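*Asks:* generate a structure from the sequence data that follows.
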Amino acid sequence: MIKINLITVGKLKEKYWRDAAAEYAKRLSAFCKLDIVELNESRLSDNPSEKEKLAALDNEAESMAKYIDGSNTYNIAMCIEGKIISSEELSAKIEDCGTNGFSTINFIIGSSFGIAQSVKQKCDFKLSMSKMTFPHQLARIMLLEQIYRGFQISNHTKYHK
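*Replies:* Prediction:
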């Protein structure tokens, strides 16, 4: 069974987001081993300088390193400059990872300032959900739903219409 890690910066604060994440985690348990890793968000001033932002991203990158540097791991950075793909294409990508010998897929969601360039360079694929901007909490739920949908597509169920 393939392992899927959601490596996220920050926690789901509201109960309704946590409930939604728990529901998708329960659904996904039939298809994969899901682990949601919540890394601490760097504390910044109200109006941080570029230098402060870069230092925060570097700090977050250090926390991510132990997850993304593993062997047999396929890393996907969730970022605005990533490629926009369909649900079917995401399903195929997940299937291809298993076929190509990857035992783990990491989906990386950074902080509100994004993901450090050093992390993006280590990633095998950059994925964007849309040209629109979403709150990180909503993006996490949307990603969980799309991963679930991907498995449903692969298994030819009625969930995906």
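*Asks:* for the rest of this, base every contact and every neighbour count on C-alpha atoms.
*Replies:* Noted.
*Asks:* quick one: contacts for Phe125?
*Replies:* By C-alpha atoms under 8 Å, 6 or more residues apart in numbering, Phe125 lies in contact with Asn75, Ile76, Ala77, Gly82.
*Asks:* what separation is there between the spatially most central residue of the chain and Glu52?
*Replies:* The centroid of the chain falls nearest to Phe107 when counting by C-alpha atoms, centre = their mean (2.8 Å). Here Phe107 is placed at a distance of 25 Å from Glu52 (C-alpha to C-alpha, to the nearest Å).
*Asks:* just checking, Ala139 is part of a helix?
*Replies:* Yes: counting by DSSP: H, G, I helix; E, B strand; the rest coil, Ala139 is part of a helix.
*Asks:* just the strands in this structure please.
*Replies:* Ranges of strands in the chain, per DSSP state E, are 3-9, 33-39, 73-84, 104-109, 125-128.
*Asks:* show me what the second one is packed against.
*Replies:* When contacts are defined as 3 or more C-alpha pairs under 8 Å, 6 or more residues apart in numbering; DSSP states H and E, strand 33-39 packs onto strand 3-9, helix 50-68.
*Asks:* ok, and the closest non-adjacent residue to Ala65?
*Replies:* Using C-alpha to C-alpha, 6 or more residues apart in numbering and skipping the chain neighbours, the partner closest in space to Ala65 is Val119 (7.9 Å).
*Asks:* re the thing from before, I'd like the contacts of Phe125 as TSV, with neighbour count and distance to Tyr24 appended.
*Replies:* Putting these into TSV (neighbours: other C-alpha atoms under 10 Å; distance: C-alpha to C-alpha, whole Å) gives the following:
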residue	neighbour count	distance to Tyr24
Asn75	23	21
Ile76	24	19
Ala77	25	20
Gly82	17	24
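*Asks:* how about this one, so we can line them up?
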Amino acid sequence: MGIDIIAVGKIKEKYIQEGVSEYAKRLSRYCKLNIVEVPDEKAPENLSDAQKEQVKQLEGERIRAKIKKGSFVIVTDINGEQMSSERLASKLNELILSGKNDITIVIGGSLGLCDELVKNADMRLSFSKLTFPHQLFRLILLEQLYRCFKIIHAEPYHK
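*Replies:* A predicted model of the protein is given here:
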């Protein structure tokens, strides 16, 4: 099974880079993980709504270009479905059992995702009503994917 994570922007903080590397290593037992970073657009604080939409459209085009044809696409969206770790593991297992061998999870930039990407996704997923920095969210996502695989394989998480 392959999981592509397409994320806007690079991770700058070393501690987040180290965490991402650690969970990517742990996940290698369960799946072929591919993290794809697409460049983010400059988004100063004083952008108009139209300029914000333009930034999201440009980032969205870069994201769409990286999504494999036939992949099951999950977008992270604050208005998406919230679920427990157990429910997310169950959903991931359902996808695996139904033959979905390619899963793409999309993390938007600081302004979020363009409407078209959200509307065309196979699934919208929210981790919380809280807002997380998109770079930190990548680490949170990887930890949850690792937890999901531990749940699916009935393996203990903490020792």
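*Asks:* hey, which of the helices and strands packed on strand 33-39 of the first structure is tucked in deepest?
*Replies:* Mean neighbours per residue, mean count of other C-alpha atoms under 10 Å, is largest over these for strand 3-9, with a mean of 21.
*Asks:* can you pull out the residues in contact with that strand?
*Replies:* Contacts for strand 3-9 of the first structure (C-alpha under 8 Å, 6+ apart): 32-41, 60, 64, 103-111.
*Asks:* ok, now with 6 Å
*Replies:* 32-41, 104-111 (C-alpha atoms under 6 Å, 6 or more residues apart in numbering).
*Asks:* do the same with stretch 111-122 of the second structure
*Replies:* Lys56, Gln57, Gly60, Val73, Ile74.
*Asks:* residue contacts, the third one?
*Replies:* Looking back up the chat, that one is Gly60 of the second structure. Contacts of Gly60 of the second structure by C-alpha under 6 Å, 6+ apart are Cys114.
*Asks:* now list the buried members of the contacts of strand 3-9 of the first structure.
*Replies:* Buried by 16 or more other C-alpha atoms under 10 Å: 32, 34, 37, 39, 41, 104-111, out of the contacts of strand 3-9 of the first structure.
*Asks:* picking that back up, so which of the helices and strands packed on strand 33-39 of the first structure comes closest to Leu28 of the first structure?
*Replies:* strand 3-9 (9.6 Å; C-alpha to C-alpha).
*Asks:* for the closest one, give me the average deviation versus the second structure.
*Replies:* Compared with the second structure after fitting, strand 3-9 of the first structure has a mean deviation of 0.7 Å; criterion: mean C-alpha distance after the TM-score superposition for the first structure.
*Asks:* roughly how far is that strand from the heart of the chain?
*Replies:* Mean C-alpha position of strand 3-9 of the first structure versus that of the full chain (C-alpha atoms, centre = their mean, to the nearest Å) differs by 5 Å.
*Asks:* got it, and stretch 117-124 of the second structure?
*Replies:* Worked out by C-alpha atoms, centre = their mean, stretch 117-124 of the second structure lies 12 Å from the chain centre.
*Asks:* same check on stretch 6-17 of the first structure?
*Replies:* 12 Å.
*Asks:* again, but for stretch 93-106 of the first structure
*Replies:* The answer for stretch 93-106 of the first structure is 15 Å, by C-alpha atoms, centre = their mean.
*Asks:* before we move on, what about stretch 130-140 of the second structure?
*Replies:* That offset, for stretch 130-140 of the second structure, works out to 10 Å (C-alpha atoms, centre = their mean).
*Asks:* Arg62 of the second structure versus Asn93 of the second structure, what's the distance?
*Replies:* On the measure of C-alpha to C-alpha, Asn93 of the second structure and Arg62 of the second structure end up 29 Å apart.
*Asks:* sorry, slip of the keys, the one I care about is Phe137 of the second structure.
*Replies:* 19 Å.
*Asks:* what's the answer for Lys68 of the second structure, then?
*Replies:* 13 Å.
*Asks:* what do we get in the second structure for Ser112 of the first structure?
*Replies:* When the second structure is aligned by TM-score structural alignment, the residue opposite Ser112 of the first structure is Ser110.
*Asks:* likewise Met132 of the first structure?
*Replies:* Match for Met132 of the first structure (TM-score structural alignment): Leu130.
*Asks:* what sits against that match?
*Replies:* Leu130 of the second structure neighbours (C-alpha under 6 Å, 6+ apart): none.
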